[in-house]
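Chemist: pasting the structure only:
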């Protein structure tokens, strides 16, 4: 499998997992972050969100070199934190949504963790594919 395809699939899988974490916490009143509703302000529905996370995975696979994906867990945590920060800065700039750090501790923790999971899944799929290609 090509590295870019692995990134795309990792982004899609990670996006689904992230949505499940975010929406489960929202439905349980642990978090105020409603990812589906927020993203629906930009594009129609959760399907487009999954495609967007897939494109992020594809972009990561194109931009990050092999040396940074060897330790997929730490690289994924860093990527997830960067994605979380970019999302919140985007919310501040556009005014579309409240940054998650301003929505309470539950929202802050759940949304940060879901982004960290997204980052780890993306980098893991890229790292595993790269290892198989070089064997």
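Modeler: Perfect, I can see it now. The shown structure was predicted, so the numbers you read here are calculated from the model rather than taken from an experiment.
Chemist: CA only for contacts and neighbour counts going forward, please
Modeler: Noted.
Chemist: Just list the residues touching the most centrally placed residue in the chain, thanks.
Modeler: Using C-alpha atoms, centre = their mean, the residue of the chain that lies closest to the mean C-alpha position is residue 118, 3.7 Å off. Taking C-alpha atoms under 8 Å, 6 or more residues apart in numbering as the definition of contact, the neighbours of residue 118 are 11, 14, 15, 17, 18, 76, 80.
Chemist: Taking those residues, please make a ChimeraX selection of just the buried ones.
Modeler: Applying 16 or more other C-alpha atoms under 10 Å to the contacts of residue 118 leaves a buried subset, and the ChimeraX line that selects it is:
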select :11,14,15,17,18,76,80
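Chemist: A further structure is provided below for comparison with the first:
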């Protein structure tokens, strides 16, 4: 699977959290997956697109106040593959209590399938 192959370099030594999630996209469409961030763990999100020519990923904290959910980390690349806090620079939740968050996967350009996976260590 291309997602696992990409994760070998982007999330070395990390373990997949849950199952990957995927969707069929048109340019501009998004798909969200809720996750739990816990203290002491470090996280990386990887994603691959097939037909999607620019895939964007964000890790966003969920708050009870609508519109006030801060982006914790995001990919800064262009292209069909994306990673958040990849290549050993994983995102560590800084507070002593866990938080609900979501991964937001967006097809910025192109159309087709895309999949993403959360990894932790």
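Modeler: Sure thing, it's come through. This one's a predicted model, so the numbers in the text were calculated from it and none came from an experiment.
Chemist: Superposing both, give me the TM-score.
Modeler: The TM-score (TM-score structural alignment, normalised by the length of structure 2) is 0.28; 60 aligned residues with a C-alpha RMSD of 4.8 Å.
Chemist: if we can go back for a sec, secondary structure element holding the residue nearest to the centre of structure 1?
Modeler: Applying DSSP states H and E as the criterion places residue 118 of structure 1 in helix 105-134.
Chemist: what comes up buried for that helix?
Modeler: Neighbour-count burial for helix 105-134 of structure 1, with 16+ other C-alpha under 10 Å as criterion, is recorded at 106-108, 110-127, 129-130.
Chemist: Kindly report the same for stretch 17-34 of structure 2.
Modeler: Neighbour counts using 16+ other C-alpha under 10 Å place 20, 21, 22, 23, 24, 25, 26, 27, 30, 31, 32, 33 of stretch 17-34 of structure 2 among the buried residues.
Chemist: unless I'm mixing things up, the last one is touching residue 103, no?
Modeler: Yes. With contacts counted by C-alpha atoms under 8 Å, residue 33 of structure 2 reaches residue 103, the gap being 5.2 Å.
Chemist: just checking, what packs against the longest strand belonging to structure 2?
Modeler: With residue count as the measure and DSSP state E as the assignment, structure 2 has strand 99-120 as its longest strand. Counting contacts by 3 or more C-alpha pairs under 8 Å, 6 or more residues apart in numbering; DSSP states H and E, strand 99-120 of structure 2 packs against helix 2-10, strand 15-25, strand 30-37, strand 42-61.
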